[in-house]
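Trainee: I need the structure of the sequence given here:
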Amino acid sequence: MSFSAVKEYFKQFNMEDRLLEFPVSSATVELAAIALNCEPCKIAKTLSFLTKDDKVILIVTAGDTKVNNHKFKTFFSMKAKMVPADRAEELIGHAVGGICPFAVKDHVEVYLDESLKRFATVFPACGSSNSAIELNLEELYQYANAKAWIDVCDIKESNV
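Mentor: Next up is the predicted model:
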């Protein structure tokens, strides 16, 4: 995985010491929430999609959301098609379980979903299945080199 690439990326901002590594997996929203002792909704999960011409779109969204296919198609003018797990590292620079918006390949476009705006800080992964960093939304936008805030996700209904 590419934790070292993300750490190197954050060195230019003197922020590498803010990266967190865990002795347990944080590869899913649920596992990350346990590792960080926080609510799953505060995990900033990064979803990866392929465009028609094999470029990659990353959408960073709150941990309690799912993509709304209609909103996605309206915004991107295409149907949502996830990056195959076996191509993630090749296309993005990070493998599944550690996909994040930092230190990605040049052709990758990053968007932040409006669902994150409910929180002062969130926890995106940092290139491995046992890492994260706490960032406020301004920092996330800046360090992810985000193109825009978008609204393509819905909050999942609770089973409670």
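Trainee: okay, CA-based contacts and neighbour counts for the rest of this
Mentor: Will do.
Trainee: The helix or strand where Lys73 lies - contacts with which helices or strands?
Mentor: Per DSSP states H and E: Lys73 is located in helix 69-76. If contacts are counted by 3 or more C-alpha pairs under 8 Å, 6 or more residues apart in numbering; DSSP states H and E, helix 69-76 sits against no helix or strand.
Trainee: and the next element down the chain from that helix?
Mentor: Counting by DSSP H and E, the next helix or strand C-terminal to helix 69-76 is helix 88-92.
Trainee: So what's the gap between that following helix and the chain middle?
Mentor: Relative to its parent chain, helix 88-92 has a centroid offset of 14 Å by C-alpha atoms, centre = their mean, to the nearest Å.
Trainee: To check against the first, give me the structure of this:
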Amino acid sequence: MTPAINQLKKLKIAFSTHEYEHDPQCVNFGEEAAEKLNLDPASVFKTLLVTDDKNTYVTIVPVTGTLNLKRAASALGVKKLRMAEVKDAERLTGYLVGGISPIGQKKRLVTCIDQSAQTFEKIYVSGGQRGLDIGLSPNDLSLACHNATFADIGESK
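Mentor: A predicted model of the protein is given here:
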């Protein structure tokens, strides 16, 4: 059990778990999950931490695209954002990069989910370790992330 799974059970949120054999050579974790689990890559989302040097935020975008830092800053009500350092992301979430779940993090962080998530009945995010994804509805993900907001923060590659 990961903290993400424990949190979902505690909140009584319906979810499914999807495990696959993670290739240690692979660094495109989300794309690997989509391929190995035979999922629509647009429904698989990655968790990225960003900072304005005062606060750190969680952003959730499709693995098929990238995070638009300007739009994310606007959605989060800050002037400018940059990607958080790996060590900070791991320390704040309690997860290792490649397995950072937006759910059950050590520290409660303000979270924003790309609005494209709302076009799916079920989306997939990391379950808290490499090789484990969780499937759940976008609204349930928002609830599990302490009422995360939806905004246009992603862009196609």
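Trainee: just to revisit the earlier point, can you give me the buried ones in the helix holding Lys73 of structure 1?
Mentor: Residues Asn69, Lys71, Phe72 are the ones in helix 69-76 of structure 1 that count as buried (16 or more other C-alpha atoms under 10 Å).
Trainee: Using a markdown table, lay out those together with distance to Lys55 of structure 1.
Mentor: Converted to a markdown table, the buried residues of helix 69-76 of structure 1 look like this (distance: C-alpha to C-alpha, whole Å):
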| residue | distance to Lys55 of structure 1 |
| --- | --- |
| Asn69 | 19 |
| Lys71 | 20 |
| Phe72 | 16 |
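Trainee: For Arg118 of structure 1, state which of those is nearest.
Mentor: Lys71 (19.4 Å; C-alpha to C-alpha).
Trainee: how about that closest one, what does it touch?
Mentor: Residues counted as contacts of Lys71 of structure 1 (C-alpha atoms under 8 Å, 6 or more residues apart in numbering) are Asp151, Val152, Cys153.
Trainee: Could you rerun that using 10 Å?
Mentor: By C-alpha atoms under 10 Å, 6 or more residues apart in numbering, the residues touching Lys71 of structure 1 are Ser77, Lys79, Ala80, Ile150, Asp151, Val152, Cys153, Asp154.
Trainee: For those, which single residue is the most surrounded?
Mentor: Ranked by neighbour count (other C-alpha atoms under 10 Å), those have Val152 at the top, with 23 neighbours.
Trainee: Give the full set of residues in contact with the residue nearest the centre of structure 2.
Mentor: Nearest to the mean C-alpha position of structure 2, counting by C-alpha atoms, centre = their mean, stands Thr47 at 2.7 Å. The contact partners of Thr47 of structure 2, by C-alpha under 10 Å, 6+ apart, come to 30, 58-63, 97-103, 111-113, 125-126.
Trainee: ok, now Met82 of structure 1?
Mentor: Each residue near Met82 of structure 1 by C-alpha under 10 Å, 6+ apart is listed here: Leu47, Ser48, Phe49, Leu50, Thr51, Val56, Ile57, Leu58, Ala88.
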